[in-house]
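Engineer: Requesting a structural model of the entry that follows:
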Amino acid sequence: MKDSPGVFDLLGVLAYAELSAFARMTDDAAALAPSLADRAALSELAVAEYEHFRLLRDQLAELGADPERAMAPFVEPLDAWHAQTAPSDWLQALVKAYVGEGIAFDFYREAAKRLDPSIAKLVDVVSADEGRSQFAVERVRAALKADPAASGRLALWARRLVGEALSQGQRVAAARPELARMLVEGADDQAEISRMFARLTEEHGKRMAALGL
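Structural biologist: Presented below is the predicted three-dimensional model:
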């Protein structure tokens, strides 16, 4: 159902994820970008995140939900994740934008698979890469070529991002059972759930490999 509590929760968490990503990318572009070209590139990605937020906000309103109310349960856990994973330099910011955001959107796409096709399509649109991978991969790989010793530090950072993301995800799932149920609804058995997590792990591994980590 388009107007089920789980759908409102999914669109609400996505909307706030996009809004907060816009704010964080804007801050990182201003504070950490080593050049004006890099600042402009990350700012363009931030603008794309804001456009995604607008799409989700409008869809919630169209379904009869209050967008602010739909986002409210996710403000604290997502803000906490951002606070706990604030990058200290440009390379950490790029890895966070690519790896941290990537695994989160993988979960959202999994949750949307069994929804009304129009909602699933919207989730695919707003979780699209928007050039994030090429931008991050090119710059991180170039930095690692210049300083191979940075690889270990960034690999540890990526693992921390994923660990914090999973921890916050568990908090959200416990607080919003309708959203958690969407991840496993329709799964025939534990084997399907295991396959889902295998897909998530595989996608994360591909991103790490792409970065050279």
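Engineer: For the rest of this, base every contact and every neighbour count on C-alpha atoms.
Structural biologist: OK.
Engineer: So which residue is smack in the middle of the protein?
Structural biologist: Residue closest to the average C-alpha location in the chain (CA atoms, centre = their mean): residue 101, at 2.9 Å.
Engineer: Helices along this structure, start to end?
Structural biologist: For the chain, the helices defined by DSSP state H cover 5-32, 36-62, 67-71, 75-84, 90-95, 101-112, 117-126, 132-146, 150-175, 177-184, 190-211.
Engineer: To check against the first, give me the structure of this:
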Amino acid sequence: METSDNAASPTAPAVRDWAAAAVDPQYRAAVVDLLGALAYGELSAFERLAEDAKLAPTLGDKAELAKMASAEFHHFEQLRNRLTAIDADATAAMEPFATALDEFHRQTAPSDWLEGLVKAYVGDSIASDFYREVAARLDGDTKELVLAVLDDTGHASFAVEKVRAAIEADPRVGGRLALWARRLMGEALSQAQRVVAERDALSTMLVGGVADGFDLAEVGRMFSRITEAHTKRMAALGLAA
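Structural biologist: Sure, this is the predicted structure:
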């Protein structure tokens, strides 16, 4: 994405602090949307990892997932505290995203331990890529927080290690997990596209404040970058994209 030093633009990426950027009501609404979506995502990740821990085959695996769940909840707390600090109601900010995210998790409920690992690795990574794209348009203060809560909690390397070991032990597992990952990719991209399309302030900020709505070409390039990153992660897992 190109950057701009035009401080008059409400969408100039990461060139001002929050106090200066928030003067624009559309920008403020976009940030509240973003933090609300992220907060609910982190809360859902905490719940999901706690549930996945029940499927863990060993006590050590259970403990690792519990540690990751704790890290996700800490991220949620950071986002909730930030929303409170900018005089936004955290619950109200999360509510517009709850139904779609809950539906995504309902449609992609894993049937076993390995599917749960792949879902966390693939699904969460796609969401993180999307939010990092948005972060390029943020003021410096908000961008720092967003990138901090998107930090890997250790799930990526843990998932790669466990999935590759399972495929090595039984190569037939790879085909099933590859199909599962492709399904996750489609569902996650559909969810991200709905967020862009349905939240006007957020979509306008994402593409640089296009007057007549969001630029479909720019959105297309963004999703192409996300897809490319997904392909690399699949290779890391030992799966075909």
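Engineer: Aligned counterpart of residue 20 of the first structure in the second structure, please.
Structural biologist: Here residue 20 of the first structure is matched to residue 44 in the second structure, going by TM-score structural alignment.
Engineer: picking that back up, which one in the second structure is aligned with the residue nearest to the centre of the first structure?
Structural biologist: So residue 101 of the first structure corresponds to residue 124, using TM-score structural alignment.
Engineer: what's the answer for residue 130 of the first structure, then?
Structural biologist: For residue 130 of the first structure, the aligned position in the second structure is residue 153, judged by TM-score structural alignment.
Engineer: Tell me who's in contact with the match of residue 20 of the first structure.
Structural biologist: Residue 44 of the second structure is in contact with no residue at all, counting by CA atoms under 8 Å, 6 or more residues apart in numbering.
Engineer: Just give the nearest non-adjacent residue to the match of residue 130 of the first structure, would you?
Structural biologist: Excluding its sequence neighbours, the residue lying closest to residue 153 of the second structure (CA to CA, 6 or more residues apart in numbering) is residue 68, at 5.7 Å.
Engineer: Give me the distance between the nearest residue to residue 135 of the first structure once chain neighbours are set aside and residue 130 of the first structure.
Structural biologist: Nearest residue to residue 135 of the first structure, sequence neighbours excluded (CA to CA, 6+ apart): residue 41, at 7.8 Å. According to CA to CA, to the nearest Å, residue 41 of the first structure and residue 130 of the first structure sit 11 Å apart.
Engineer: And for residue 43 of the first structure?
Structural biologist: Note on residue 43 of the first structure: its distance to residue 130 of the first structure, by CA to CA, is 12 Å.
Engineer: what about those two, which has more around it?
Structural biologist: A side-by-side neighbour count of residue 43 of the first structure and residue 130, using other CA atoms under 10 Å, places residue 43 first with 20 against 15.
Engineer: Setting the sequence-adjacent residues aside, check what's closest to the counterpart of that one in the second structure.
Structural biologist: Under the alignment defined by TM-score structural alignment, residue 43 of the first structure is paired with residue 66 of the second structure. Take residue 66 of the second structure and drop its neighbours on the chain: the residue closest to it by CA to CA, 6+ apart is residue 50, 6.2 Å away.
Engineer: what about the one you found, distance to residue 62 of the second structure?
Structural biologist: Residue 50 of the second structure sits 9 Å away from residue 62 of the second structure, going by CA to CA.
Engineer: What count of nearby residues applies to residue 88 of the first structure?
Structural biologist: For residue 88 of the first structure, the count of nearby residues is 11 (other CA under 10 Å).
Engineer: so how many other residues sit close to residue 40 of the second structure?
Structural biologist: Count around residue 40 of the second structure with other CA under 10 Å applied: 24.
Engineer: contacting residues for it?
Structural biologist: 76, 94, 97-98.
Engineer: Which single one of these is nearest to residue 225 of the second structure?
Structural biologist: residue 97 (23.5 Å; CA to CA).
Engineer: Would you confirm that that closest one contacts residue 39?
Structural biologist: No. Taking CA atoms under 8 Å as the definition, residue 97 of the second structure is not a contact partner of residue 39, at 9.7 Å.
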